[in-house]
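**Student:** Coordinates only, no sequence provided:
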């Protein structure tokens, strides 16, 4: 299968590293003109340089905006009013005892993980519907279905993203615009690597052994038995952005290594 996104424009939020940068790079390799979005000029410029080198493309651009806020979403929309492909990848996570999660922290996760996708979906879906073609993706998590006790607020926000994705898909039914969510599992991003390194130091083991221990203790149902690579998640995103995926919409697509105990 050859995926050709030539002539398509794509926006990927939270794309200065990890899964977001892998998705942006994959879309660029497939021919899309990509906009990287991040909070600092330095991070955006570094990501653009990496994308241009890896994808061998010089037409990628960047927008500096904190789309975890209403003002940041407005800034992105002003800079890039239209897009054919929108990947809502921005998200935050962090372990916290449930009884210590105050209202401010709940709201912070809601604004970044959910409302960023609401605001951007609300804007870009209009143009896609008018043109009769578009792809909107929400990067959720297996934690949406397998709510972790150490990150209830995170799991709830990701579950909300799936509801948003399904609802928007129904709003856009028959329009030529598809909306889907993607559910990664533990993935070897910069943040995850650092977390494993910190845990390894605490327990006096190596980083590779810590990944194995983490999966055994926290995701024992994993069938993959390893952390995924960001490119493996990106492959699903690039496919769902493609013309070949035109009949897939309103779906929650899992790239979580079989952690979720369900055949549906």
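**Tutor:** Structure received. No experiment lies behind these values; they were computed from the predicted model shown.
**Student:** From now on I want contacts and neighbour counts done on CA atoms only, so please keep to that.
**Tutor:** OK.
**Student:** all strands for this protein, in order.
**Tutor:** Taking DSSP state E as the test, the strands found in the chain are 9-12, 33-38, 61-64, 85-88, 134-139, 177-184, 252-255.
**Student:** Any chance you could list what contacts the second one?
**Tutor:** Contacts with strand 33-38, where a contact means Cα atoms under 8 Å, 6 or more residues apart in numbering, come from 6-16, 21, 24, 27-28, 44, 47-48, 59-66.
**Student:** Relative to residue 19, how far out is the residue nearest the centre of the chain?
**Tutor:** Centre of the chain computed as the mean C-alpha position; nearest residue by Cα atoms, centre = their mean is residue 89, 2.8 Å away. Relative to residue 19, residue 89 is positioned 8 Å away (criterion: Cα to Cα, to the nearest Å).
**Student:** putting a second one here so we can go through both:
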């Protein structure tokens, strides 16, 4: 079953590194033209140069802070129409529950939820008119298994599951699918920093990772962090015509972390 996204245009938010970068490259490998997004124009251009050297000339730099209305408008000016929207942008970090301020709660909601809502609101009508489109919201196991040290993050990702389901209903019968992807603990630079917030900073990375999974994510059936490319593989499938009957779903690529027999 080959995946061919030739002729499709994708936007992957927060895609200069980590999971977003892996998704952008996988979509491009499948033939899509991909808008690469980051807050900094310099960093976004550098990522496009790096991806182009790896995959080919299929990338467009679309910098902008999507946690703001002005940033979203700037991205839309450069890339006004997309067939595939991957809302990957997100922030996370460990903090004691009673220390999380109102401003921090608002910041997590702006970045992790409203950035996705703004882009769906802009692009869903065009997708529906054309009779084809894919919207993927990158959620997290933390949406279902709320971590004590990341209540604000987990809550924002729970909201994203609801956003996905609601917009899937809004797109019913149009040929557009809207899904969320529940990603499990994944190996990125940001996650390495997070791991060292919770384990001994003097440990070598392999030992630190094992201790983190054993002490803080014992539910994982992989007993390791997921690689970004493993998330990107599922996102690329869900972005393709092959996934035409999957919509309104929360699809898991979590290494068996969520202890549930339901998707």
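**Tutor:** Yep, it's here. Only a predicted model underlies this, so the values are computations on that prediction, with no experimental measurement involved.
**Student:** quick one: residue 179 of structure 2 and residue 247 touch, right?
**Tutor:** Yes. Proximity of residue 179 of structure 2 to residue 247 meets the contact threshold set by Cα atoms under 8 Å, at 5.4 Å.
**Student:** what touches both of these two?
**Tutor:** residue 168.
**Student:** Figure out how far the longest helix seen in structure 2 is from the centre of its chain.
**Tutor:** When structure 2 is parsed with DSSP state H, its longest helix is helix 151-170. Remark: helix 151-170 of structure 2 is offset 12 Å from the chain centroid, using Cα atoms, centre = their mean, to the nearest Å.
**Student:** Which stretch of structure 1 lines up against it?
**Tutor:** Under TM-score structural alignment, the alignment places helix 151-170 of structure 2 onto residues 152-171 of structure 1.
**Student:** mean shift between that stretch and structure 2?
**Tutor:** Here the mean offset of stretch 152-171 of structure 1 against structure 2 after fitting is 0.3 Å, by mean Cα distance after the TM-score superposition for structure 1.
**Student:** Can you list the buried residues in that stretch?
**Tutor:** 152-162, 164-166, 168-169 (16 or more other Cα atoms under 10 Å).
**Student:** Could you do stretch 66-82 of structure 2 as well?
**Tutor:** Using 16+ other Cα under 10 Å as the burial criterion, the residues of stretch 66-82 of structure 2 that qualify are 66-67, 71-76, 79, 81-82.
**Student:** got the end-to-end distance for it?
**Tutor:** Start-to-end span of stretch 66-82 of structure 2 (Cα to Cα) is 16 Å.
**Student:** try stretch 33-44 of structure 2
**Tutor:** This stretch, stretch 33-44 of structure 2, spans 16 Å end to end (Cα to Cα).
**Student:** now it, how far from the centre of its chain.
**Tutor:** That offset, for stretch 33-44 of structure 2, works out to 15 Å (Cα atoms, centre = their mean).
**Student:** ok, now how distant is the alignment partner in structure 2 of residue 64 of structure 1 from residue 111 of structure 2?
**Tutor:** Under the alignment (TM-score structural alignment), residue 64 of structure 1 pairs with residue 63 of structure 2. Between residue 63 of structure 2 and residue 111 of structure 2 the distance, using Cα to Cα, works out to 15 Å.
**Student:** quick one, which of these two is more surrounded?
**Tutor:** More crowded of residue 63 of structure 2 and residue 111, by other Cα atoms under 10 Å: residue 63, with 25 against 18.
**Student:** quick one: the more buried one and residue 44 touch, right?
**Tutor:** Yes. Counting by Cα under 8 Å, residue 63 of structure 2 does reach residue 44; the two are 6.1 Å apart.
**Student:** For the stretch 1-150 of structure 1, just list every one of the helices.
**Tutor:** Applying DSSP state H, counting those that start in this stretch to the stretch 1-150 of structure 1 gives helices spanning 18-29, 41-55, 70-79, 103-109, 116-131.
**Student:** hmm, back to that, contacts for the match of helix 151-170 of structure 2?
**Tutor:** Surrounding stretch 152-171 of structure 1, the residues in contact under the criterion Cα under 8 Å, 6+ apart are 92-94, 98, 101, 106, 109-110, 113-114, 117-118, 137-141, 143-148, 177-181, 249-252.
**Student:** got a list of what residue 97 of structure 1 touches?
**Tutor:** For residue 97 of structure 1, the contact set (Cα under 8 Å, 6+ apart) comprises 149-151.
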